[in-house]
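1. Next one to model:
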Amino acid sequence: MPSTQSRRFSDLLIFLGAAFAFSVTMMGTTMPTPLYPIYQDAFGFSELMITIIFAAYAGGVIAALVITGPWSDQLGRRPLLIAGLACAVISDLLFWQADGLLAIILSGRVLSGLSAGIFTGTATVAVMELAPPHWRGRATFFATAANMGGLGLGPMLGGTLSQYLPAPLELTYLVHVGLALLGLLCIWSAPETVPKPAKPKLSIQRLSVPSNVRGVFIPAAIAGFAGFAVCGFFSSIAPALMGKVLGYHHQLLIGAVAGSIFIASIFGQLIQGTLPLKLRLPLGCITLVIGVIPIALGIHLQSLALFLLGAIIAGTGQGIAFRAGMGAIAAASPIAERAAVTSTFFVIVYIAISLPVIGIGVMASMIGLQTTAIIFSICIGLLAALALLLLIRRRPAG
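-> As a prediction, the model looks like this:
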């Protein structure tokens, strides 16, 4: 009996260790968010340059999703996760030594994106596979919570360290190196969960959406695009808005506001399971539309309370729509096509993180940050409303 209890405890630690490694890796991708104003003050980076630096991360994510997506089935989960953590550590070291050199900073962001892209697919599956039997029903939520929770905790950690400790552009990354090495130890201690073929065949992930899935995929992808575009907005532009429009320069506060949308997303993913199945995606779209209203008003009226309220509501809607959309797509896709359809969905939502914020940077240089951010909020609301309209039109046919 004691040996059985010991085994259960060991399995639980391995499962939680994998979730921790997942969270730490994603944390490193958003940790620089509250540091962007410091980079601007220290090195004179423009808003457009900050958005390009941020978008370089999404390029790394998309490349990793497309190139390495199927590799963990051939090479095993552990080698891919170790490679992802190695990318995260090298990214931190590049940022640590960058000293304002743009090429090094961009290289660090691409590597950070590669680490996130590897973990997004592989770690999600690995966490579910490592779950103890009595935790299997909650394993999917733990995987998504580790993902979004890490994205939310990153700005909070970066904000705390930069507010209260010296040398924020160096120390912040060294702290994350320590966390990543601890995550590496967790993955190293975990067992392999898939049998590896004798002769691995590495291929690039095929992106496709079968015609019979498009009716489900299109509204889910539009809603996912809108939700992740808001997340990208808070990860890249929110620090500048808080300083230049709302008048707040406290790094911890900036990090907390930027991270709030991701924490709210976890709440949305948690409660979506309690909603009626057919209403989950529509309610996610409605909540997202409602959320962008106080975001736009907060920017217009220069109200931090409204801006934060909008982040929480929009984040909740993003979480509901994201998990509901993923579930609907997986249910509608043939088993043989499921990986390709899911990968296509992830590529779309990560494009949403990068391209819109580059557009914001370009527009802000021409018409001002405040006006641009309000226009962006309205566009996101319209996208979510379009997804809702498509769902309503599709309902009678379904």
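2. only C-alpha atoms for contact and neighbour calcs from this point on.
-> Noted.
3. any idea how far residue 76 is from residue 126?
-> For residue 76, the distance to residue 126 equals 10 Å [C-alpha to C-alpha, to the nearest Å].
4. what is in contact with these two at once?
-> residue 193 (C-alpha atoms under 8 Å, 6 or more residues apart in numbering).
5. Now show me the structure for the sequence below, then we'll compare the two:
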Amino acid sequence: MIHNIAIMNANKRGQRQVWLAVALSVFTVAWGGNEFTPLLVLYREQGIFSDLFIDMMLVCYAIGVAVGLLGAGPLSDRFGRRALMLPAPLIAALGSAFIASGEELGVLMAIGRTLSGISVGMAMTVGGSWIKELAHPRFEPGVKPSEGARRASMSLTGGFALGPAVAGVMAQWLPLPGQLPYLLHIVLSLVLLPLILTAPETRQSAHLKVKGSFWADILVPSVRNKRFLLVVVPMAPWVFGAAFVSYAILPTLLRDMVEYSVAYSALIALVTLGSGFTIQQFGPQIMGESRTRGPILAMSVTVLGMAGSVWVAMNPHPWWALVVCVILGLAYGLGMFMGLADTQRIATPTDLAGLTGIFYALTYTGMIFPAVLTRLSEFFTYPQMLGFGTVVAVLCLIIVGVTSRKL
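-> Next comes the predicted model:
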């Protein structure tokens, strides 16, 4: 009898941990997607590519993310999570291989960044939906409804934080700075890939009976939900908008003020995303039962962080920048969790991945900020441009504050 009880307890522990296999895969893909960030400083210092070309690599990545999000989400709703999530780490590893080979070849680097984006898009929408569905009493008795959003956002943020931190340290002090970080990611992807096969499929019905066309799936009916349009949409671009102001724009402004510029860029990424990771652990408690508190708090912290970025642009100092990065990281973490939790609440079971993909695609529009600011820097100063961004964030706060109370 004691033996049988032990087996039952072991089975329960196994059930509670099935989401970890998916989370580790998402973590690995996110690692590869963001390890490029601190190396932006390295590529600028090498002088092989123009600043605009380097920032355009963020746009290539964002385009890849959009393709992965908007294509893989509906496909996984239709054919199952494993079939769409399994290739993601392999595509991420291939992207790293292209980037490592393209340190002096722009075409290879652009292909690599696009592939990295596609893999991240797949991981975010398919992996995030899979983690959400595994946070279900069928797999984990007594699990809270918001636990799926917390685990999904933390898996992404953990990879987004550690990837650039490790890559920056390696590029600053180890040989082959343009290749070694990417080789590490390739090894990590291949080692952890088999784990995804241990996670149970949560869309079995999709394999048995598929109705309608793929193009009908892409429409995602719940995207017309008023709360999604008027609360989630205004908040979403500031998720990565805040993050990339922190670890793509501020290190560029300060690179001549620090001795180890690549390592400092990695530190900023780690502080930013580490702050976001930390606050996401308390997301369910912050949100509570209120449908207004979370979105308003996320946008309020965003406004504060953007105002802080204006201060740093006007009074550049490495330590001040780190303080502002904490605030922008909190804005990222709150925006990611609150937006994802709202999205998962709004979505129906048949378009969960599709609507999640649309939410993430909207968050990644914030990645365009660095390229836009670099292009406009010929006409405006950074304090002016970041100040304008702060005003737009205030307007989004007002919209979210009004609509979240009514919808």
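6. Just give the TM-score of the two.
-> Here the TM-score for the pair of chains, by TM-score structural alignment, normalised by the length of the first structure, is 0.88; 392 aligned residues with a C-alpha RMSD of 2.7 Å.
7. still on that earlier bit, between residue 76 and residue 126 of the first structure, point out the one with more neighbours.
-> Neighbours around residue 76 of the first structure and residue 126, counted as other C-alpha atoms under 10 Å, are more numerous at residue 126. The numbers are 26 against 19.
8. The more buried one and residue 194 touch, don't they?
-> No: Residue 126 of the first structure is beyond contact range of residue 194, at 9.2 Å (criterion: C-alpha atoms under 8 Å).
9. any common contacting residues for these two?
-> residue 77.
10. residues near the residue mapped onto residue 263 of the first structure from the second structure, how many?
-> Under the alignment defined by TM-score structural alignment, residue 263 of the first structure corresponds to residue 274 in the second structure. If you count neighbours by other C-alpha under 10 Å, residue 274 of the second structure ends up with 24.
11. which residues touch residue 274 of the second structure?
-> Residue 274 of the second structure neighbours (C-alpha under 8 Å, 6+ apart): 157, 158, 161, 329.
12. corresponding residue for the second one in the first structure?
-> Residue 158 of the second structure maps onto residue 149 in the first structure when the alignment is built from TM-score structural alignment.
13. Which helix or which strand is home to the closest residue to that match other than its chain neighbours?
-> Excluding the flanking residues, the one nearest residue 149 of the first structure by C-alpha to C-alpha, 6 or more residues apart in numbering is residue 263, at 5.9 Å. Assigned by DSSP states H and E, residue 263 of the first structure belongs to helix 251-272.
14. can you give me how far the helix or strand that that helix is followed by is from the chain middle?
-> As assigned by DSSP H and E, the chain's next helix or strand after helix 251-272 of the first structure is helix 280-301. When distances are taken as C-alpha atoms, centre = their mean, to the nearest Å, helix 280-301 of the first structure is centred 19 Å away from the chain's centroid.
15. Give me the neighbour count for the nearest residue to residue 199 of the second structure once chain neighbours are set aside.
-> Nearest residue to residue 199 of the second structure in three dimensions, chain neighbours excluded: residue 18, at 5.6 Å (C-alpha to C-alpha, 6+ apart). If you count neighbours by other C-alpha under 10 Å, residue 18 of the second structure ends up with 19.
16. just checking, residue 18 of the second structure touches residue 200?
-> Yes: between residue 18 of the second structure and residue 200 there is a contact at 7.4 Å, judged by C-alpha under 8 Å.
17. Contact partners for the residue most central in space within the second structure?
-> Nearest residue to the geometric centre of the second structure (C-alpha atoms, centre = their mean): residue 156, 5.6 Å. Contacts here follow C-alpha under 8 Å, 6+ apart; on that basis residue 156 of the second structure touches 26, 27, 30, 124.
18. just checking, the last one touches residue 25?
-> No: shown here, residue 124 of the second structure and residue 25 do not form a contact pair, counting by C-alpha under 8 Å, at 10.5 Å.
19. which non-adjacent residue is nearest residue 226 of the second structure?
-> residue 407 (7.2 Å).
20. swap that for residue 266 of the first structure, please
-> That would be residue 145: by C-alpha to C-alpha, 6+ apart, it lies 5.6 Å from residue 266 of the first structure.
21. quick one: the one you found from residue 24 of the first structure, how far?
-> 12 Å.
22. Of the two, which one has the most company?
-> residue 24 (28 against 24).
23. what does that one align to in the second structure?
-> Using TM-score structural alignment, residue 24 of the first structure sits opposite residue 28 in the second structure.
24. Next: residue 290 of the first structure.
-> Aligned partner of residue 290 of the first structure by TM-score structural alignment: residue 304.
25. Tell me which residues touch its match, please.
-> residue 327.
26. again, but for the one 5 residues further on
-> Shown in contact with residue 309 of the second structure (C-alpha under 8 Å, 6+ apart): 245, 246, 250, 321, 324, 386.
27. just residue 18 of the second structure next, same as before
-> So residue 18 of the second structure contacts 134, 139, 198, 199, 200 (C-alpha under 8 Å, 6+ apart).
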